[in-house]
Each structure stands twice: as C-alpha cells, then as structure tokens.
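[1] Sequence first, predicted coordinates after that:
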Amino acid sequence: MTFAQRDDQAELRVGVFREAVGAVAAELRLVDVEDFIAYIHCRQFANVQDIVNSSIEPFFKPGTLSYGGAAHFELDWDRAPTIILDMEFRHRSVRVVFKLTLSAFQTDVTIEHFSVSRSSGGPDQDTARLIEAIADARTPIAGH
C-alpha cells in the first residue's frame, strides 16, 4: 500500500467520523459558547462532561462515544471562538481517539489514534469496520 492510499483511507475515516458526530456537534452548539469557555477556563471539566454526555445520549448507545476529559478553547480578537474537545469512540473492536473542533459554522475532526483490535489486515477493511461500528453504535432513533 502506498502513502497516498493510506492518506486516502485516513481522509475517508475523518469524513466518516465528521458525518457520524455531526448531530452531536449541532446539539453542542446549542450551549452558549461563553459557558464552554468559562468551564474550560476554570477547569470545571465535570461540567463540560455533563454537557457532552447529554448531547451524545440521543444519538449513540451508552459507552460508545465519550468525552475524553480534556478541552480547550481558542479565543482571538479577529475571529469567532473555537472549542476543542477530546473525545473517544469505542465499539466492537474499533477504538478512535479524536479531537472534535466546534466553531460557529463548522465541525472538524482530527483523529489522533485509530485501532481495530481484530484487524482484517488492510486499511480499507479497517475503515469498513469503522463504518459498521458507527452504524451499530447509533441509537435506533438516530440511525433511522
């Protein structure tokens, strides 16, 4: 496998994950950004966790998508604030550690670690396992 093929699989996984957490991101944007900034600035990560958990609950089965315990914000004079949340997805044999970046009109995902405990041997098959795990991890209402 070439680096280009590996990069294609990595980009595909990011796209799949961005799509999967889109509804969660939209739910998180209902929270005032000032609240996120205050909780993060004051290191009140339990409050952040409560917000994230309640935003995940309608869309994913318990224990499959979770807050990673850390967050930070970017706040500058010339642009809208950005909130970055450490997150983890764990279902079936798939584990993904990622950063969920929320800005006013955009959601971004940065995958920091991706693993399949029972790897099929190829990146494209592992991506297929990721897609299957996400589909199975969704709640029945979210997965319609």
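    Arrived safely, thanks for sending.

[2] CA only for contacts and neighbour counts going forward, please
    Will do.

[3] give me the element the residue nearest the centre of the chain is part of.
    The residue lying closest to the centre of the chain (Cα atoms, centre = their mean) is Leu100, at 4.8 Å. Leu100 belongs to strand 94-102 when assigned by DSSP states H and E.

[4] Assign a three-state SS to Ile84, would you?
    Of the three states, Ile84 takes strand under DSSP: H, G, I helix; E, B strand; the rest coil.

[5] Please report the distance of it from His144.
    Ile84 sits 28 Å away from His144 when distances are taken as Cα to Cα, to the nearest Å.

[6] Equivalent analysis for Glu34, please.
    Distance of Glu34 to His144, given as Cα to Cα: 33 Å.

[7] who's more crowded, those two?
    Neighbour count, other Cα atoms under 10 Å: between Glu34 and His144, Glu34 has more, with 10 against 6.

[8] before we move on, what SS does the more buried one have?
    On the basis of three-state DSSP, Glu34 is classed as helix.

[9] take a look at this one as well, against the first:
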Amino acid sequence: MGSHVMLNVRNQHAVEREKILAAGIKEVVAELRLVEVVDYVAFLRLDLLGNIADIVDSSAQLFLRPGTLRFADGGDVQLGWGSVPRIDLDMEFRSEGVTVHFRLELSATMAAVQINYIAFAEPDADPAINTERLASAVEAARIPRSLKA
C-alpha cells in the first residue's frame, strides 16, 4: 500500500511539472504550429532534422533566452487514414541547473508535453521543492515582455 501512495505522489508531481513546462513554452508551441504538418512529416521521414532544429530555434528565440529550448534530433509521425495527423518532437529544455527531456506532441486539435527525464543540478529530497525549481527555471528562461519590443 505504501508504494502505491508514493507512486500517486510521484505522478502528481510529474503532471504538475508537465503543466509548468507546457505553460512556459506555449507561445513557442503556437509558432511551431504555424508550420504545415506536411512539412514536419517530410522533414522527419526524409531525416532532415536540421530543418526542424532551425524552426524550433527561430520560434524559441522570440520568447525564450538563447539555448534554453532545442530540438533533440528525434521525432515520430502518427499519420493514418481517417485520423488526425500528429507530430511528436523530442525536445530539451535547460535553464538554471534544470534539464528536461520531453516529447512535444502537436496536432491540429491539441498540443501536449510528456516529460521523459528531468534532472536538477542540486536535487532536493522533497519533490515539491524540485517542482518549484522547475517553475523558477522556466520563468527565468522566458524573455521579459519589455525586451521583446
């Protein structure tokens, strides 16, 4: 029973961290969705990953400090007859001693973040404190509105 409770706590923190990261990159995701799905399909299928990296870099530079968000050279295409196409991109976020490897799922109807791995330069034994550190790192990565103009 005890391990089951621990699993629920861990899942609660994982979901909260995914929400924090998703909220922090929502403008970048909106920019990424301006690219046609067929272009992502072509880039992934033809192994033209540098093109996706360029798109991510140019989209991120509008909202995030340089080097904080990058395409991690991997992805998948979910494309079938009668279904909404979905592009999954492997991404990496780095800021203030926090590194997050995650999958960004994009389709015409939704965008989602799924964290695969997260590391803290100096992790705390309390997962809530680590979640706060992620929130702080995401905030620190964002370009203040006053600098965007």
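    Nice, thanks for sending it over. These figures come from a predicted structure and were not determined experimentally.

[10] quick revisit: what's the matching residue for the residue nearest to the centre of the first structure over in the second structure?
    Counting by TM-score structural alignment, Leu100 of the first structure corresponds to Leu104 in the second structure.

[11] Its match contacts Leu89, doesn't it?
    Yes - using Cα atoms under 8 Å, Leu104 of the second structure makes contact with Leu89 at a distance of 5.1 Å.

[12] still on that earlier bit, so who does the match of Leu100 of the first structure touch?
    The contact partners of Leu104 of the second structure, by Cα atoms under 8 Å, 6 or more residues apart in numbering, come to 88-91, 111-114.

[13] what's the closest of these to Ala22 of the second structure?
    Val113 (5.9 Å; Cα to Cα).

[14] The longest helix along the first structure maps to which residues in the second structure?
    Ranked by number of residues, the top helix in the first structure under DSSP state H is helix 3-20. Aligned using TM-score structural alignment, helix 3-20 of the first structure spans residues 7-24 in the second structure.

[15] Check stretch 70-78 of the first structure too.
    Under TM-score structural alignment, stretch 70-78 of the first structure corresponds to residues 74-82 of the second structure.

[16] Can you give me the buried ones in the matching stretch?
    Across stretch 74-82 of the second structure, burial judged by 16 or more other Cα atoms under 10 Å covers 75-77.

[17] Looking at these, which is nearest Ala125 of the second structure?
    Closest to Ala125 of the second structure out of those is Gly75 (32.6 Å), distances taken as Cα to Cα.

[18] check contacts around the closest one.
    By Cα under 8 Å, 6+ apart, Gly75 of the second structure lies in contact with 44, 87-90.

[19] excluding its backbone neighbours, what's nearest Pro81 of the first structure?
    Take Pro81 of the first structure and drop its neighbours on the chain: the residue closest to it by Cα to Cα, 6 or more residues apart in numbering is Leu75, 4.8 Å away.

[20] helix/strand/coil for that neighbour?
    Three-state call for Leu75 of the first structure (three-state DSSP): strand.

[21] and what of Phe93 of the second structure?
    Note that with three-state DSSP, the state of Phe93 of the second structure is strand.

[22] Now do the same for it: its match in the first structure.
    Alignment note (TM-score structural alignment): Phe93 of the second structure maps to Phe89 of the first structure.

[23] correct me, but its match touches Val97?
    Yes - Phe89 of the first structure lies in contact with Val97 (Cα under 8 Å); the separation is 6.5 Å.

[24] quick revisit: check the mean deviation of the match of helix 3-20 of the first structure from the first structure.
    Mean deviation of stretch 7-24 of the second structure relative to the first structure after superposition (mean Cα distance after the TM-score superposition for the first structure): 1.1 Å.

[25] how close does Arg103 of the second structure sit to Ile115 of the second structure?
    6 Å.

[26] Settle it for me: which of those two has more neighbours?
    Between Arg103 of the second structure and Ile115, Arg103 has the larger neighbour count (other Cα under 10 Å), namely 23 against 19.

[27] The more buried one contacts Leu89, correct?
    Yes - using Cα under 8 Å, Arg103 of the second structure is in contact with Leu89, at 5.5 Å.
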